[in-house]
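Participant: just the structure for this:
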Amino acid sequence: MIDRARFESADELVLCHALEKLRTREGLRPARLQAEARVVAEPLLSLSAVRRHSAIFDLDLAHAAVAVVGECVQDGLNGTDRIVADAVLGLGLFRDRYLRRGMGARDVDGVYSDLLSRRRRSLLANWSGLHEALDAEPIERPSDRALRGSLEGLLLRELSRQLVLRETHSVGASNAPARLRPGELTGATLNGHRQGRVVVIGAAVMDATFKTKSIPARETSNEAYAFQLSPGGKGLNQAVAAARLGLDVSLLAAVADDRFGDEIVDYLRRENVDTSMIKQVPDAQTAFTGIIEFELGDSIAVNWRNERELRIDARDIDRCLPQIAEADAVLITFEIPRDSLERATARLREPGYRHVTVIVTPGQPYSNAGVSGQALAEVDYLVAHPWELGRYGPSSDGPLDVDVVARQLLAYGVETLCVPLAGGCTIYSATELGTFAVPTFPSAYKETSASRDAFCAALAAKLIDNLKEFSEGVALWATAAMAAAAADYPLPNPMPDRRRVDQLLTRSRFQVAPRSVPPESVPLVSDVSSAVRSPE
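Facilitator: So this is what the prediction gives:
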């Protein structure tokens, strides 16, 4: 079996992410690669080895990529690894051989089904027969969990290594990189935008959402008019939102190794979020959030994080630091322990690492204290609701003054504070932009729990587009994404793509006008939230 060695290069890591996403649904088929050429399949299609194969054999890039991967499976893998990789990726390399050796057509069709789940079931059900057909010595049949949780990952890692080797050892290889043909893809852009790499560090839980018109009084009950059980959590929502915007996204979170944890991981993969950094904890219970949601989208919630079993600790941060440090932006939520958050921000600012944009969401606020001033100094963008900021202002029994808190946070070293409120947003920046308001985009629905997550993802996307330069236009685009998520609240998953955000901006008459007056003279938020305090 394949050794569990770490990735030897960033190229291997990127290719492994792509293969992991492409194994879903019908697998690695030319039509799939063509349909997702500008997002998921781009790292594979842009390989020099694939381009050389395409030129030599006069194939389009999609068919050439499938052929190159097939060669890696047949030439670089042996026995069980070859059988599993062929089935999981849906390559169909051994279909004729299976049929010639007497396997039933129905069983073979199952091994190459258009559904990954069915391919896995058929693979395990026909384990001995598949090995006999290829004259391979079978190992003990793995469990479904072992197949999905370890064996497939090791195979994809090895395939990515084989593909990188073919960059210099395949037919027609040379030391010079292959030239792009006119109109072909490059890794730098996606529909005119930089694709970018984002890592989200937060929680992935199950949401139990009760939709009702009113809160029942104590010791009474109300009937809900709808109920939904679905994956959630700020970390998960931000990762999905970033993927919808065309970013290459990985999520670092801890989930239980139970049926709900599997459902969370499967959902992330369907949304094109890389799950290689997900920590699945055996014999643990899935974390849940109970949500009471009202007709217009506003809600209240109770969280059970199961922090004793499910937590991202400092060791997890250190383990994943190479991947985290390669990102263009890192989104962190207070769903992870405070010491883990402080560890992440400190490690990313160590000498030798390039500057990674750090965007932090302080929800749910830590119950006993805020984060240290040293950690705040490493935050580029803090995206916070007014009630979450109470711990960061001067100690006082009076009403919360967000403007005072904002000045305090900027003094700690936070570069920019974004305060979304009622569909709009107030920006406090330590740069020459100063303080300004982004207007509200009208919507029949109130801000939903996920709309701020859309803001954070869009902020990262637009900063990557603008080579990390923050501007009024960046703030407006992120606010439009937040408004789109709120306006589309009735949809099953309202996270917008770029087209939806641009559509909302096109229809809006609003424009951002930066404020040049000093922050202390502009009571932008405190006027409407002076009575809001952080809950104990």
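
Participant: C-alpha from now on. contacts and neighbour counts both.
Facilitator: OK.

Participant: just the helices in the stretch 151-300 of the chain please.
Facilitator: Taking DSSP state H, counting those that start in this stretch as the criterion, the stretch 151-300 of the chain contains helices spanning 152-169, 234-244, 259-270.

Participant: want to put them side by side, so please do this one too:
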Amino acid sequence: MTGIVVLGSTNMDLVVHVPRAPLRGETVTGREFRTVPGGKGANQAVAAARAGGDVAMIGAVGTDDYGAVLRETLEHSAVDTDLLRTAEGPSGTAHIVVDDEGGNAIVVIPGANATVDHLTPGDETLIGAADALLLQLELPLAGVIAGAEAAHRHGVRTVLTPAPARSLPPELLAVTDLLVPNEHEAALLTGIADPPAAAEALLREVPEVVITLGSAGSIHAARDTGIVTVPAPRVRAVDTTAAGDTFVGALTVALVEGRPTAEAMAWASTAAALSVQRPGASTSMPYRPEIDAGRLEGATDG
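Facilitator: From the prediction side, this is the model:
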């Protein structure tokens, strides 16, 4: 059995570092350019695998050079890619600007990801044998819904990251077990800026919610419990690009292992704190021994 299946995107991240992001119509001079394997789906798969999960990836790469690198990156982190399709044409790309404060702005070009608008029989078989299915919104919505409905039919827990942020159709919410937005996505989904109040509103749509709050930690809400806040370690961020994906991947591993939710969130926050101290997306993600040790070399007081 594969513990965690990820149905999601694979992108090559084209990353430029600048002192500050340009304003509209402005040109600024960057100091570094790198290509880094990424995509929210692939990032979550790598994060979960490095955190100790047994992980398989469903998605698509292109026939370009990026596609080969993306597949190899997943396999290097022990992610099963047997059902990662190869689609004629370019792979997905993400164009990322990272500023000196560690913030980022991203433009995604779907490429091969746009072909994942349905499941194959093999996809459903793999999903049905899993403990959890991770989903995001960088694939066509029809493919995301098909995956979530397949998981629901087989009693497999669905974990949805609603990013890039957009309104969610009722048929997807109906088969979502755990929704994990950040505070901005939660506000967009509910029209409520206050995260605890947004979490309460989201519980009318899904049974369980974790909202990530960046350096302020995360909150958990479920229909049969109150709201629990879990703080995050304080560290000096270098690049926050994959922090949310690192959190979700590690969180799902911990939940599949049966850990209490607050403990799982704290462990996932340590993983995310480690990731933001390093540049890149998948390249920044910590391995399980690092998370267990909680080695936060860039930690700050207070």
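
Participant: picking up where we left off before, can you list the helices of the stretch 151-300 of structure 1 in TSV and add distance to V198 of structure 1 and mean neighbour count?
Facilitator: Output for the helices of the stretch 151-300 of structure 1, formatted as TSV (distance: least, Cα to Cα, whole Å; neighbours: other Cα atoms under 10 Å):
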stretch	distance to V198 of structure 1	mean neighbour count
helix 152-169	20	20
helix 234-244	8	28
helix 259-270	14	18
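
Participant: any chance of those helices in CSV, with distance to R500 of structure 1 too?
Facilitator: Putting the helices of the stretch 151-300 of structure 1 into CSV (distance: least, Cα to Cα, whole Å) gives the following:
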stretch, distance to R500 of structure 1
helix 152-169, 34
helix 234-244, 10
helix 259-270, 20
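
Participant: quick one: map L459 of structure 1 onto structure 2.
Facilitator: Alignment note (TM-score structural alignment): L459 of structure 1 maps to L251 of structure 2.

Participant: chain neighbours aside, what residue packs nearest to that match?
Facilitator: Spatial nearest neighbour of L251 of structure 2, chain neighbours left out: A268 (5.0 Å); criterion: Cα to Cα, 6 or more residues apart in numbering.

Participant: mean per-residue distance, the strand or helix carrying the one you found to structure 1?
Facilitator: For A268 of structure 2, the host element (DSSP states H and E) is helix 261-275. Helix 261-275 of structure 2 differs from its equivalent in structure 1 by a mean of 1.5 Å after superposition (mean Cα distance after the TM-score superposition for structure 1).

Participant: how about the helix or strand following that helix: buried residues?
Facilitator: As assigned by DSSP H and E, the chain's next helix or strand after helix 261-275 of structure 2 is helix 288-293. If you call a residue buried by 16 or more other Cα atoms under 10 Å, then helix 288-293 of structure 2 has these buried ones: R288, E290, I291.

Participant: where does helix 288-293 of structure 2 end up in structure 1?
Facilitator: Matched against structure 1 by TM-score structural alignment, helix 288-293 of structure 2 falls on residues 498-503.

Participant: that stretch vs structure 2, average offset?
Facilitator: Per aligned residue, stretch 498-503 of structure 1 averages 1.6 Å (mean Cα distance after the TM-score superposition for structure 1).

Participant: what about the residue nearest the centre of structure 2, which SS state?
Facilitator: With distances taken as Cα atoms, centre = their mean, D245 lies nearest the centre of structure 2, 2.9 Å away. Three-state call for D245 of structure 2 (DSSP: H, G, I helix; E, B strand; the rest coil): helix.

Participant: my read is that it contacts N43, right?
Facilitator: Yes. Taking Cα atoms under 8 Å as the definition, D245 of structure 2 is a contact partner of N43 at 6.0 Å.

Participant: pretty sure L310 of structure 1 is in a strand, no?
Facilitator: No. Counting by three-state DSSP, L310 of structure 1 is not found in a strand; it is coil.

Participant: that one: neighbour count?
Facilitator: L310 of structure 1 has 23 neighbours, counted by other Cα atoms under 10 Å.

Participant: that one -> structure 2?
Facilitator: Checking TM-score structural alignment: L310 of structure 1 goes with A114.

Participant: which residues touch that match?
Facilitator: Neighbouring residues of A114 of structure 2 by Cα atoms under 8 Å, 6 or more residues apart in numbering: L139, P140.

Participant: what's the answer for E263 of structure 1, then?
Facilitator: Listed by Cα under 8 Å, 6+ apart, the contact set of E263 of structure 1 reads P231.

Participant: which residue in structure 2 aligns with it?
Facilitator: If you follow E263 of structure 1 across to structure 2 using TM-score structural alignment, you land on V69.

Participant: measure its match to G226 of structure 2 for me?
Facilitator: 44 Å (Cα to Cα, to the nearest Å).

Participant: again with L141 of structure 2
Facilitator: 31 Å.

Participant: of these two, who's got more company?
Facilitator: L141 (18 against 9).

Participant: the closest residue to that one other than its chain neighbours: neighbour count?
Facilitator: The spatially closest residue to L141 of structure 2, leaving aside those adjacent along the chain, is D117, at 7.1 Å (Cα to Cα, 6+ apart). Per other Cα under 10 Å, the neighbour tally for D117 of structure 2 reads 16.

Participant: just A226 of structure 1 next, same as before
Facilitator: When neighbours are defined as other Cα under 10 Å, A226 of structure 1 has 10 of them.
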